[in-house]
Structure formats: C-alpha cells, structure tokens
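Student: below are the sequence and a predicted model for it; my questions follow.
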Amino acid sequence: MATYEIDGVVFDLARTYSDVTGIEWTWSGRWTAAGEPIMRTVSGFLPLPDVYRWHGPLIAIPEPVTGRQMRAVFGADFLASQAAGYVESPESWAARVLGGVA
C-alpha cells in the first residue's frame, strides 16, 4: 500500500479522492522528481501537495460494499431476527414513531 503524508494527513494512494468541487483525483502511479505522487483527473495531472493546497480538502470516495459485507449484514442472524419478529416493518415503525402517520 503506497501512502503519502501532508501536514499530518496520510493519503492512501490506492483510494480515489474528491476535491471540494466534486472533481475526482486518483494517483497516476508516477512520482515527481521531488518524490511527490502525481495525481490525475479528467483535465490533467498535478502533484498531490498542489492538489491538496489548491483544491482541498480532499475527501476519500467510499469504497463499494462487497458481497461479503452484504451477506454479513443480511445473513442468517438478520434473517433469524426478522423471523422472530425483532425487525419492524415500515408500517409498525411509522405507527410507533410517527403515531401512525406514514
């Protein structure tokens, strides 16, 4: 895993980042002569410190949910809880929380 640190913030270069305007930046796999990672976007390339200063803060784009994660959430335990009646239907939730107004 390649990382790069700026001002105490560690960037995982395998991740995609969004700047404040929503433009996505990914590492190009290249480095400057000064050892800075070169980031790319649809409009070109910039060293990560420049992207950080001029377009930051940078926000890591969430990684997609995997099938394994979905199975862990909606696995046998969830289904057993639902079958036992521990999981509310949207209608019963509305009746409890909203006083029956859905």
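Tutor: Yes, it's here. It should be emphasised that the depicted structure is a prediction, and the values quoted were computed from it without experimental measurement.

Student: rest of the way, CA atoms for contacts and neighbours
Tutor: Will do.

Student: what residue is smack in the middle of the chain?
Tutor: Computing the C-alpha centroid of the chain and ranking residues by CA atoms, centre = their mean puts residue 62 first, at 1.3 Å.

Student: so that residue belongs to a strand, correct?
Tutor: No. Under DSSP: H, G, I helix; E, B strand; the rest coil, residue 62 falls outside any strand and is assigned coil.

Student: let's bring in a second one:
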Amino acid sequence: MNTIFVHEGIEFDLTLTYADTTGVEWAWTGEQVDGVPLMAQKKAPGGCETPWKLTDLYWELGPLIAIHDGPSPADFRAAIDPDYADTVAAGYVEAPAAFGARITTAPVPSPAVPQLTAHHLPPSPLEQTGFRRFLSSISGRSAS
C-alpha cells in the first residue's frame, strides 16, 4: 500500500505523525475513504475520537506539520564522523574516563590581590597645601 498521499501538490508521508495548528497530533489509521487517508488523534482524551479525512483535516485545522522521530545515536555518529568504525579501530577514540581525566585540571591558584591602603590613594584635596589655605581664608580662620 502506498504511504505517500498528495493533496494540492503537497506530499504527506502517512508513516509520520502530523500536528495541526492547535498542537493536536494526528496519525493515519491505515484506512482510506474515496482514496483519501483517514487520520485520527493520537491522544484523544476529551477530544475527537472520530477519524477525519486528511483533506478535511488539512482545510479545517491545517497546515499540518510533520513530526519526525529524533535521530538515533548512530545517526549522530554518521553525521559527525561517517567513518566512526575506522576512527575507533585506529585508536583515535579515548575512553570516557581518559577524556575526563585529560580535561579535568586543578584550578590555577590566583595570585594574592593587593589590598589598597591609604598610601596608595592620591592625596585628598583637603591635604593639599594651597586648598586648605584657600578654605581657611574664606572661612575667616587661620590655616593650621
């Protein structure tokens, strides 16, 4: 039986689950009516348990978004290193424990941070010679 259905130029792979615009997932029941696949909700608690024609579902709640299964670990390996078996055989793959030991390093001690004291700071304007004399002159007191 053909698992590809074409509607208005759009191919639907009936082996996949589809989500409608409300987020409900629909799957093919394996049945057809007038050559149109029947779709049923995957989980229908309180929802519609009656199958819909894919064309009606498309028009009422579409567009339909295909939900693909996630890639397997083998798919990831093939995408990253298509010659993974050759890489392992050549010894370029290290054990997780060896990798962990290689990347784990002792923290580098930071040098002691010097603490600022009063003699590291610039002198206060009040301690400068001319400024104190100026303040004394405007206050009417004598400079000390």
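Tutor: Right, received. Where do you want to start? What you are looking at is a predicted structure, and each value in this text was computed from that prediction instead of being measured.

Student: ok, back up a step: tell me the residue in structure 2 aligned with the residue nearest to the centre of structure 1.
Tutor: Matched by TM-score structural alignment, residue 62 of structure 1 corresponds to residue 68 in structure 2.

Student: for the closest residue to its match other than its chain neighbours, what are its contacts?
Tutor: With sequence-adjacent residues excluded and distances taken as CA to CA, 6 or more residues apart in numbering, residue 68 of structure 2 is closest to residue 16, at 6.6 Å. Residue 16 of structure 2 makes contact with 27, 66-68, according to CA atoms under 8 Å, 6 or more residues apart in numbering.

Student: for structure 1, longest strand please?
Tutor: Taking DSSP state E as the criterion, structure 1 has its longest strand at strand 24-31.

Student: mean deviation, that strand versus structure 2?
Tutor: Superposed on structure 2, strand 24-31 of structure 1 shows a mean distance of 0.5 Å to its aligned residues (mean CA distance after the TM-score superposition for structure 1).

Student: what is that strand packed up against?
Tutor: Judged by 3 or more CA pairs under 8 Å, 6 or more residues apart in numbering; DSSP states H and E, the packing partners of strand 24-31 of structure 1 are strand 17-18, strand 37-41.

Student: just the buried positions in that strand, please.
Tutor: Within strand 24-31 of structure 1, the residues that qualify as buried are 24-28, counting by 16 or more other CA atoms under 10 Å.

Student: if we can go back for a sec, can I get the helices and strands packed on strand 24-31 of structure 1 in TSV with distance to residue 92 of structure 1 and mean neighbour count?
Tutor: Converted to TSV, those look like this (distance: least, CA to CA, whole Å; neighbours: other CA atoms under 10 Å):
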stretch	distance to residue 92 of structure 1	mean neighbour count
strand 17-18	39	20
strand 37-41	47	20
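
Student: out of the ones you listed, the one nearest residue 69 of structure 1 is which?
Tutor: Closest of these to residue 69 of structure 1 is strand 17-18, at 22.4 Å (criterion: CA to CA).

Student: quick one: residues in contact with the closest one.
Tutor: So strand 17-18 of structure 1 is in contact with 24-26, 58-61, going by CA under 8 Å, 6+ apart.

Student: just those now: which is nearest residue 78 of structure 1?
Tutor: residue 61 (28.0 Å).

Student: distance-wise, check the closest one relative to residue 13 of structure 1.
Tutor: Residue 61 of structure 1 sits 12 Å away from residue 13 of structure 1, going by CA to CA, to the nearest Å.

Student: brilliant, that's me finished.
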